[in-house]
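1. Sharing a model prediction with you, sequence too.
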Amino acid sequence: MRTQVGIVGAGPAGLLLSHLLHLRGIESVVLERRGREYVENRVRAGVLEQGTTDTLVEAAVGDRLLREGLRHQGIELRYGGAGHRIAFEKLVPGRAITVYGQQEVVKDLIAARLADGGDLRFEVDDVALHALDTDRPYLTFGDERLDCDFVAGCDGFHGVSRPTIPEGVLTEYEREYPFAWLGILARVKPSAEELIYARTDRGFALHSMRSPEISRFYLQVAAGEDVANWPDDRIWAELKARLETVPGFELATGEIFDKAVTPMRSFVAEPMRYGRLYLAGDSAHIVPPTGAKGLNLAVADVRLLTKALARWYGDGSADLLDDYSRACLKRVWRAQHFSWWMTTLLHTFESDDPYGHRLQLSYLDYVTSSDAAAATLAENYVGLPYGSME
């Protein structure tokens, strides 16, 4: 077999890349080791930046997003017994976030690619990447071989793409955090119209949602925590303790139908290119979910990669391909800092660090009382415009 771009991974990065390339008349084949049902129901992030929403709408895969997505014009920072709204409509006019589950984005992209005759292959075994440092790279899987001009590694942090790069080529930066997130989905109407980020002495909590009937919650827990230690009653009791800290707020409870513990880490591998292999999304970088940047960075990566490949196929110029890693990493490192900052601002660290505790409260007071500080949070949260970080 032969195609122009071989894509490893059918997550949002790989699927969106395949779709955007198709719109430019560039062929691709997507290889995914998991089954379609698993991929379409894998619970992940749900906060889309303004630029991500615009990208999906412009690519004609945003109809359901516009119908069902929840557009938010602000978030609440809750601490010290009070709630403080960060008003996007005032601080970054015309820009907002949309709450729409990552698995829904994946469903929309799969449907679009299959409707267009896209070549998506699920449950593919033993994918391997070869001859990446030549102009004739190829992929093998099972007993088959796929020749291509370029390979896009969109297979996540634990995928095969990044480890294929020879030792010594990449510089890897990593930070592990001394806590994790316990995330749940519950069949209960959200208790607030916008996301609530709560900082308490008991630890961080996040009130989010997926639809008018489904709520999403996160609790800061110990690193390596076993989800079996958290029966439903304990989860609701702890969420109430961390969220019912302002007068008049009462947390609605309901059936919990999904729960999992997510480790917190920051990671960047650079450069995001080796020969004809280009990394995108989680295969190149991971951010703690506090800043809601993971999916959005993947979209930014594949926008740049699509533009670069279109230039190469259009006039043979490799300038954008050569600049791909630098351009991506500028935005990646901005998002890394923002995600680290939000994490350190809102989570409880060592209980015997009263100095750090006071610094957190001081900065929270600053962010919630200064329009300039709040605007910095807001513009990073809704996403910096494309082009501004390239």
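-> That came in fine, so what should we check first? Numbering: from 1, shown residues only.

2. can we go C-alpha only for contacts and neighbour counts from here?
-> OK.

3. State the helix or strand in which the residue lying closest to residue 19 once chain neighbours are set aside lies.
-> In space, and not counting its chain neighbours, residue 19 is closest to residue 113: 6.3 Å by CA to CA, 6 or more residues apart in numbering. Here residue 113, judged by DSSP states H and E, is contained in helix 102-115.

4. So which elements touch that helix?
-> Contact here means 3 or more CA pairs under 8 Å, 6 or more residues apart in numbering; DSSP states H and E; on that basis helix 102-115 packs against helix 12-23, helix 36-40, strand 119-121.

5. what do you get if the cut-off is 7 Å, keeping everything else the same?
-> Under the contact definition 3 or more CA pairs under 7 Å, 6 or more residues apart in numbering; DSSP states H and E, helix 102-115 sits against helix 12-23, helix 36-40.

6. Next, the buried residues of the last one.
-> By that I understand helix 36-40. 36, 39-40 (16 or more other CA atoms under 10 Å).

7. next one: the longest one
-> Of the residues in helix 12-23, 12-22 count as buried by neighbour count, 16+ other CA under 10 Å.

8. now stretch 203-221
-> 203-211, 214-221.

9. Now the terminal residues of that stretch, how far apart.
-> Stretch 203-221 has an end-to-end distance of 8 Å (CA to CA, to the nearest Å).

10. what's the strand or helix carrying residue 90 packed up against?
-> Using DSSP H and E, residue 90 falls within helix 88-91. Contact here means 3+ CA pairs under 7 Å, 6+ apart; on that basis helix 88-91 packs against helix 371-382.

11. For the helix it packs on, name the packing helices and strands.
-> For helix 371-382, the packing partners by 3+ CA pairs under 7 Å, 6+ apart come out as helix 88-91, helix 354-369.

12. structure B:
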Amino acid sequence: MRTAFTDLVGVDHPLAGFNRSPAVVVEVSRAGGLGVLGATMYTPEELDAQLGWIEEQLQGRPYGVDLLVPAAVTHTATEELVAGLREQIPREHWRFVEGLMTKYGIPPLSEGDVLDRTGRIDASLETNTDERLVTGLLDVTFSHRPALVASALGTPPPAMLERARAHGVPVAALVGKRSHAERQLAAGVDLLVAQGTEGGGHTGSVATMVLTPEVAEIAGPVPVLAAGGIATGRQLAAALALGAAGGWAGSVWLSSVEDLASDAIKSKLLAAGSSDTVISTTRTGKAARQLRSAWIDEWDAPGAPATLPLPLQPMLVREAWERIDVAAGRGDPAAQELESFFVGQVVGSFRQLRPTAEIVRDIVEGCELRLRELTTLVAPGQPVPGRADP
């Protein structure tokens, strides 16, 4: 299949696979899609190492990077900024979180606890507004050879767009409603990702079925990818039918063997249905779809404090989630009750863990099959409205 997206980034299939696991990124790109590394929680040094490894594996095949680059940065020392922000967190919130840890018997971390990149993070990443950090991430990104750079949240700042232009790298941006798309188009992005409310992580309230054609209508020559609810060939075919140039899939890779999520998380995902997700602000301070668990129920219970805005809420709960992840990984049943992860409503289609390459193949082949089936619905020789006869 050839679309404006495949032409833009040089891939065989109109499918982008977003994931924080470098191995998933590699396998999506090897299978003919565009693997996109979710790099929002990397230091520049870590990002450099991961992109180097990805390029070594891909040997010239295209891949993308998704960065969190804020529109405004601060010149305040990171340690001073983080300390000042932590002081703004009310004591009742600290007491509530620690009370949850006590109620569920979640032990403190020990020196021997080892977490992957979903766990402990550098203090500078708690705000991600340090000018040195942001500049360093951009320096590293453009010292490599990505085929696409995506802005994870909000309109990419002019400096990011300028550097991308200088290196010939297209810039993508995620949007959740028409007004977002209008701002991104005015900024000059090269690709829009229309993420419907079905999607995992930070999402809006408009469904993919409505959002995609609405964004495609105003995008003009700028390609649009549909996101939210893209996990099968039928869903990718639907995205193309809605006017998108392809699909942006994220949650489906959580059912891959290469994804970094722990066995405790994956077992809950495999057991979940499509109605077992909820949009909540309890992890990041911004609305994000995730698997419902006792953690979210506790925050929704009478007497629980209101969640805080970004970046205060993630600063408040970061250590608690490290403790939950470690305890759940050891098989602690109470921690497993609390355990959750960002995932879209397609979680209900997860049946077993499969290789990433197999998932890509099934999506692409299923899409091609459905598109061929759809052509049979139009009788031979029947004129198509709006199209001149050859």
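-> That came in fine, so what should we check first? Being a predicted model, the structure only gives us computed values, none of them experimental.

13. TM-score of the superposition?
-> Here the TM-score for the pair of chains, by TM-score structural alignment, normalised by the length of structure 1, is 0.26; 188 aligned residues with a CA RMSD of 7.5 Å.

14. Closest one of the buried residues of helix 36-40 of structure 1 to residue 331 of structure 1?
-> Nearest to residue 331 of structure 1 among the buried residues of helix 36-40 of structure 1: residue 39, at 26.8 Å, using CA to CA.

15. Would you mind measuring from that closest one to residue 102 of structure 1?
-> Relative to residue 102 of structure 1, and taking CA to CA, residue 39 of structure 1 is found at 10 Å.

16. ditto for residue 163 of structure 1
-> Per CA to CA, residue 163 of structure 1 is found 25 Å from residue 102 of structure 1.

17. Those two: who's more crowded?
-> residue 102 (22 against 12; other CA atoms under 10 Å).

18. number of nearby residues for the residue nearest to residue 19 of structure 1?
-> Counted by other CA under 10 Å, the residues lying close to residue 113 of structure 1 total 19.

19. What residues sit buried inside the longest helix that structure 1 contains?
-> Looking across structure 1 with DSSP state H, the single longest helix is helix 319-346. Applying a neighbour-count criterion of 16+ other CA under 10 Å, one finds 320-321, 324-329, 331-332, 335-336, 338-340, 342-343, 345-346 buried in helix 319-346 of structure 1.

20. same check, this time on stretch 106-117 of structure 1
-> Buried positions in stretch 106-117 of structure 1, judged by neighbour count with 16+ other CA under 10 Å: 106-110, 112-113.

21. Out of these, which comes closest to residue 382 of structure 1?
-> residue 106 (20.8 Å).

22. Could you report the distance from the closest one to residue 37 of structure 1?
-> 11 Å.

23. Residue 218 of structure 1 too?
-> Counting by CA to CA, the gap from residue 218 of structure 1 to residue 37 of structure 1 is 25 Å.

24. Same question for residue 381 of structure 1.
-> Distance of residue 381 of structure 1 to residue 37 of structure 1, computed by CA to CA: 31 Å.

25. How about residue 334 of structure 1?
-> For residue 334 of structure 1, the distance to residue 37 of structure 1 equals 34 Å [CA to CA].

26. before we move on, back to that, return the most buried member of the helices and strands packed on helix 371-382 of structure 1.
-> Across these, the average number of neighbours (mean count of other CA atoms under 10 Å) peaks for helix 88-91, which reaches a mean of 18.

27. After that helix, which helix or strand is next?
-> Per DSSP H and E, the first helix or strand lying C-terminal to helix 88-91 of structure 1 is strand 97-99.

28. elements contacting that following strand?
-> strand 47-48, strand 70-72.

29. re earlier: among the buried residues of stretch 203-221 of structure 1, name the ones in helices.
-> Among the buried residues of stretch 203-221 of structure 1, no member falls in helices (DSSP H).

30. Buried residues, the longest helix seen in structure 2. List them.
-> Criterion DSSP H: the longest helix present in structure 2 is helix 356-375. Neighbour counts over helix 356-375 of structure 2 (16+ other CA under 10 Å) mark 356-357, 359-361, 363-364, 366-368, 370-371 as buried.

31. now swap in stretch 256-264 of structure 1 and tell me
-> Residues 256, 259-264 are the ones in stretch 256-264 of structure 1 that count as buried (16+ other CA under 10 Å).

32. still on that earlier bit, show me what the longest helix of structure 1 is packed against.
-> Applying 3+ CA pairs under 7 Å, 6+ apart, one finds that helix 319-346 of structure 1 makes contact with helix 294-315.

33. how far off helix 356-375 does the helix or strand residue 24 of structure 2 falls within point, in degrees?
-> Using DSSP H and E, residue 24 of structure 2 maps to helix 22-30. Relative orientation of helix 22-30 of structure 2 and helix 356-375, computed by axes from the mean of the first three to the mean of the last three CA atoms, to 10 degrees: 40 degrees.

34. who does helix 22-30 of structure 2 touch, helix- and strand-wise?
-> Helix 22-30 of structure 2 makes packing contacts with strand 15-19, strand 34-38, helix 44-58, helix 356-375 when contacts are defined by 3+ CA pairs under 7 Å, 6+ apart.
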